[in-house]
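**Student:** 3D, please:
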Amino acid sequence: MEIAFQTDIGRRRSQNQDRVARYTDKNGHQLMIIADGIGGNLSGDVAAEMTVKRLGHRFKVDSPENPLDAIRWFAREVQIINDQILKKSKEKMIYQGMGTTMVAAIAFQQTLVVANIGDSRGYLLHDKLLTQVTIDHSLVNELVRNGDITEEEALKLPQSNIITRAIGISPDAQIEVNRFDFHPGDQLLLCSDGLFKTVEKRTMVAVLNQQISLKAKCAQLIDMANDAGGPDNITVLIGKNDDQEG
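**Tutor:** Below is the predicted model:
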């Protein structure tokens, strides 16, 4: 598994509240995670940092053994982090209302387990076709799913930044967790909304299909988001299944 990631403050924000990391457990499995902090008088970065570091720590000391175990592991560990953030939000005024979105994945040879809450996204590139494998927990996505508006219209609405679920906002974290085939040559793209709200899906596909390093792909996507105005923090992680044994 080859992995690269990059985060950028963007053009219009005074602080980067995104966090990104990868962790390896004792069996060599990889955890990849992005958290995009929200609310709380600019303390969203605290919630994002807690989520990434604590999930990573748990992965290193008590990681799931297989994909089915990983589904239960994500649900349990994220709920614990949710409780910890809610508790911390009561410690100081500056922490009140802080929370974070999260998208994370664990790779098991030819299976990916992907978890998300909020509107940070996961995509899977297979045979040059890019599929979104997460569901946005956002107000506009509810309208899209009900058929009231199109995906293109959703990106233009001023309410596009209103999310309906996040870590640290309510007692129940309500994450989505699903498993997917992950074949040799497939690529996983995790990103915060600063990317997909500014860079079209077909452009992402073109970048991912290039014969360049994953690091160069991350840099290209972030440059494109900034060239489109960079209204938000931008974080990109790309993982490629480089197992040649099939």
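**Student:** C-alpha from now on. contacts and neighbour counts both.
**Tutor:** OK.
**Student:** number of nearby residues for residue 38?
**Tutor:** 25 (other CA atoms under 10 Å).
**Student:** check contacts around it.
**Tutor:** 17, 44, 45, 98, 99, 100, 101 (CA atoms under 8 Å, 6 or more residues apart in numbering).
**Student:** In strands, which of these appear?
**Tutor:** Of the contacts of residue 38, the ones assigned to strands by DSSP state E are 99, 100, 101.
**Student:** Go through the residues you listed and give me the one with the most neighbours.
**Tutor:** residue 100 (33 neighbours).
**Student:** okay, the ones in strands among the contacts of residue 38 in a markdown table with distance to residue 81 next?
**Tutor:** Converted to a markdown table, those look like this (distance: CA to CA, whole Å):
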| residue | distance to residue 81 |
| --- | --- |
| 99 | 11 |
| 100 | 11 |
| 101 | 12 |
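**Student:** out of those residues, which one sits closest to residue 67?
**Tutor:** Within those, proximity to residue 67 (CA to CA) peaks at residue 101, which comes in at 22.3 Å.
**Student:** how close does the spatially closest residue to residue 18 that is not a sequence neighbour get to residue 100?
**Tutor:** Nearest residue to residue 18, sequence neighbours excluded (CA to CA, 6 or more residues apart in numbering): residue 36, at 4.4 Å. Distance of residue 36 to residue 100, given as CA to CA, to the nearest Å: 5 Å.
**Student:** Quick check: neighbours shared by those two?
**Tutor:** 44, 48.
**Student:** And stretch 226-240, what's buried?
**Tutor:** 226, 230, 231, 232, 233, 234, 235, 236, 237, 238, 239, 240 (16 or more other CA atoms under 10 Å).
**Student:** one more to put side by side:
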Amino acid sequence: MARRTPDTLDCASAQWIGKRREQEDVVKSLSVDGGMLGIVCDGMGGHLRGACASCVVADAFASAFAESGQQEIPARLAEALHAGNEALAATQKEPEESGTTLLAAFIRDRCLWWISVGDSPLYLWSGTDGSCMDRLNEDHSMRPIADCLYRKGEMSLQRALRQRCVLRSAVMGGPVELVDISVMPLLLHPGDAVLACSDGLQVWSELLREPSFLALKAARERSSRHLVETVMEQVKDMLEPQQDNASVWAAVVRKS
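**Tutor:** Take a look at the predicted model:
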């Protein structure tokens, strides 16, 4: 259900299994210390128990963040990531037998912090720009590297397309190779929407055009619930034959 926090945040989430046999994404949302924490974990389908991995990491991250004694939000996010990674390691019979990406966003007093491992995108949709979503976090897949090599003529299109989905970092119970964390908060303004997504929405975001933005804008003005439902309707309308699990957590800043 959509809910309001003291920061006048309107939050909601939605998921779709897509064309997969199992839903391996997990979305969590909880109110913490006057702010709102949103978590998206995308279990790795190519590994054993991807759905279990995403649940374990999301639950451990949420608990550690809520119970942390850290005052600085970046340190608190890093501590929670460590707790999630350790919790996953404790469930494994073999090292790194399962894994998940992780994206967590915390909003308080109209300030946004995040931490991410993997390729799940975090978007800022400005309330003053109706036709552009800016990605805030780093992409820890081969996508940006493969695209760059293709543009330079150093990689074929077929190979680039195969390489795009390969992860360079994930939470797997062992060393985490790449972590993107916001050291300084990003100031949000009334009308802004923050969208934490699984990578099942990557194609959707790349194909967004004016008609889609008009529908999204109308939904955003009504509620975060209508916004996430409209996102999922647009993903379904793409009719992607290999559509991955799709998940989105949205927080819209409302005027006090």
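**Student:** with the buried residues of stretch 226-240 of structure 1 in mind, which one is nearest to residue 138 of structure 1?
**Tutor:** The closest of the buried residues of stretch 226-240 of structure 1, once distances to residue 138 of structure 1 are taken by CA to CA, is residue 232, at 16.5 Å.
**Student:** just checking, what residue in structure 2 corresponds to the closest one?
**Tutor:** Using TM-score structural alignment as the criterion, residue 232 of structure 1 maps onto residue 244 of structure 2.
**Student:** Contacts only, for its match.
**Tutor:** 17, 18, 19, 20, 199, 200.
**Student:** What is the equivalent residue in structure 1 for the first one?
**Tutor:** Which is residue 17 of structure 2. Checking TM-score structural alignment: residue 17 of structure 2 goes with residue 9.
**Student:** show me where the stretch 151-256 of structure 2 has helices.
**Tutor:** For the stretch 151-256 of structure 2, the helices defined by DSSP state H, counting those that start in this stretch occupy 157-163, 202-206, 210-222, 224-237.
**Student:** Tell me where the stretch 101-250 of structure 2 has strands.
**Tutor:** Ranges of strands in the stretch 101-250 of structure 2, per DSSP state E, counting those that start in this stretch, are 111-117, 122-125, 134-135, 180-181, 186-187, 193-197, 246-253.
**Student:** wouldn't residue 164 of structure 2 be in contact with residue 146 here?
**Tutor:** Yes - contact criterion CA atoms under 8 Å: residue 164 of structure 2 and residue 146 qualify, at 6.1 Å.
**Student:** Among those two, which residue is more densely surrounded?
**Tutor:** residue 146 (23 against 15).
**Student:** For that one, which non-adjacent residue is closest in space?
**Tutor:** The nearest residue in space to residue 146 of structure 2 (CA to CA, 6+ apart) is residue 160, at 5.0 Å.
**Student:** Identify the residues contacting the one you found.
**Tutor:** Here residue 160 of structure 2 is in contact with 143, 146, 147, 149, 150 (CA under 8 Å, 6+ apart).
**Student:** and of these, the nearest to residue 70 of structure 2?
**Tutor:** Using CA to CA, those come closest to residue 70 of structure 2 at residue 143, 34.4 Å.
**Student:** neighbours around residue 5 of structure 1, how many?
**Tutor:** So residue 5 of structure 1, with other CA under 10 Å, has 23 neighbours.
**Student:** likewise residue 61 of structure 1?
**Tutor:** 10.
**Student:** Now do the buried residues in stretch 75-90 of structure 2.
**Tutor:** Those would be 75-89, for stretch 75-90 of structure 2 by 16+ other CA under 10 Å.
**Student:** got it, and stretch 27-36 of structure 2?
**Tutor:** Buried residues in stretch 27-36 of structure 2 (16+ other CA under 10 Å): 27, 28, 29, 30, 31, 32, 35, 36.
**Student:** for the counterpart of the second one in structure 1, what are its contacts?
**Tutor:** Residue 28 of structure 2 maps onto residue 21 of structure 1 when the alignment is built from TM-score structural alignment. The neighbourhood of residue 21 of structure 1, defined by CA under 8 Å, 6+ apart, consists of 5, 32, 33, 34, 52.
**Student:** And for residue 68 of structure 2?
**Tutor:** Residues in contact with residue 68 of structure 2 (CA under 8 Å, 6+ apart) are 76, 79, 80.
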